[in-house]
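In: A structural model of the following input is requested.
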Amino acid sequence: MDIEQVIDKSRRLEDLLRQHYHAKGSDLTQLVHSCDNRFPDDIVNKLNQLVTMHQQIVTTDASTSSSRDYQRFIDLCSECEQELMPRSSRLVWGVAVVLLGGITLAALGFYFYHWQHITL
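Out: Presented below is the predicted three-dimensional model:
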C-alpha cells in the first residue's frame, strides 16, 4: 500500500474542488462541506465516503489498513474526479464566443455595406 498515492489522489481532488467549484477550506473535509450543496446527493455521498476513508487510511498504520480499503479509495477517487471534471475547457468556450462574434460582425458589415441596395 502506498500512502503517497493516497495523498496525491486527495490533493488532486482538493485542487479540483478549489479551482472549479471555488471550495474553501484547508483539507478535504472542509472543501467537501463548503461546496456540497452544488452537487447531486450521490456525488456528495461518494465524497463523504472518500473523506472518511482518507482519514482512516492516513491516520492508521499502513500495516493495519487493508489493501481492499486502499484500492476502494483509489477507485472512488477516480470516479469522483471523472464526475467532477468540467466537460469543456475555457478554450472551447472562447472559440465558440469568437466564432459567434465574428459571424455577427460579418453580418453587420454585410448589411451596413449593402443597406442602400436592399429594397423591400
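In: only C-alpha atoms from now on, for both contacts and neighbour counts.
Out: Fine.
In: tell me the buried residues in the helix or strand residue 82 falls within?
Out: Take DSSP states H and E as the rule and residue 82 turns out to sit in helix 67-84. Neighbour counts over helix 67-84 (16 or more other CA atoms under 10 Å) mark 70, 73-74, 76-77, 80-81, 84 as buried.
In: got these as JSON lines, with distance to residue 50 columns?
Out: Below are the buried residues of helix 67-84 laid out as JSON lines (distance: CA to CA, whole Å):
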{"residue": "70", "distance to residue 50": "11"}
{"residue": "73", "distance to residue 50": "6"}
{"residue": "74", "distance to residue 50": "9"}
{"residue": "76", "distance to residue 50": "7"}
{"residue": "77", "distance to residue 50": "7"}
{"residue": "80", "distance to residue 50": "9"}
{"residue": "81", "distance to residue 50": "12"}
{"residue": "84", "distance to residue 50": "14"}
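In: second chain to compare with the first, below:
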Amino acid sequence: MSDIDLVVKQSRNIESLLKTHYHAEGKGLHQLITSCEERLPHDVIGKLRFIATMRNKVVHEEGYKLEDKAGFKATCKDMTDILTPRANRFLWKLVGAIVLLSTLASLAIYLIHWDNIKHLF
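Out: Prediction:
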C-alpha cells in the first residue's frame, strides 16, 4: 500500500468518526478538529493535528515520503479506538449479571420441577 493510500484511508476514517460522533463541520481534517475541539479529549488534539499534517504533506507535497509508517498506523489506530464510542463498563457488567442470573434461575426451575417435566423428553 502506498503512502497516499494509507494516509488517505486512515484520515478518512478519522474524519468520519469526527463528523458522526462529535458533530464536526468543515472541509479538511484540521477544520473538523477545530470545529469540535471542545468536545474532544484534550490529549488527542495534538495527535489528530499530527495526522492531519501528515495527510496534507503526503497529498500536496510532491515526493514526500512518510518516514514512520508503523508509528503513523499506531497513532491512527489509537485515535480510532479513542474516538469510537463504547458502552460503559457498568452497562456490560449489568448485562452480564442479568444473563447469569436468568440462566441460574432457569436451571433452578428445571431442577425443582424435573420430576414433572422429565416425561416430556
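In: related to what we said a few turns ago, so which residues make contact with the helix holding residue 82 of structure 1?
Out: With contact meaning CA atoms under 8 Å, 6 or more residues apart in numbering, helix 67-84 of structure 1 is reached by 1, 6, 9-10, 13, 16, 43, 46-47, 50, 53-54, 57.
In: need the counterpart of residue 13 of structure 1 in structure 2.
Out: In structure 2, the residue matched to residue 13 of structure 1 (TM-score structural alignment) is residue 14.
In: that match: neighbour count?
Out: 23 (other CA atoms under 10 Å).
In: what of residue 99 of structure 1?
Out: Neighbour tally, residue 99 of structure 1, other CA under 10 Å: 12.
In: same check, this time on residue 44 of structure 1
Out: Other residues close to residue 44 of structure 1 by other CA under 10 Å number 18.
In: so how far is residue 65 of structure 2 from the counterpart of it in structure 2?
Out: Residue correspondence to structure 2 (TM-score structural alignment): residue 44 of structure 1 is matched to residue 45. With distances taken as CA to CA, to the nearest Å, residue 45 of structure 2 is found 23 Å from residue 65 of structure 2.
In: hang on, the earlier thing: now list the buried members of the contacts of helix 67-84 of structure 1.
Out: 6, 9-10, 13, 16, 43, 47, 50, 53-54, 57.
In: rewinding a little: the host helix or strand of the match of residue 13 of structure 1 vs structure 1, average offset?
Out: Taking DSSP H and E as the criterion, residue 14 of structure 2 maps to helix 3-22. Comparison of helix 3-22 of structure 2 with structure 1 after fitting gives an average deviation of 1.0 Å (mean CA distance after the TM-score superposition for structure 1).
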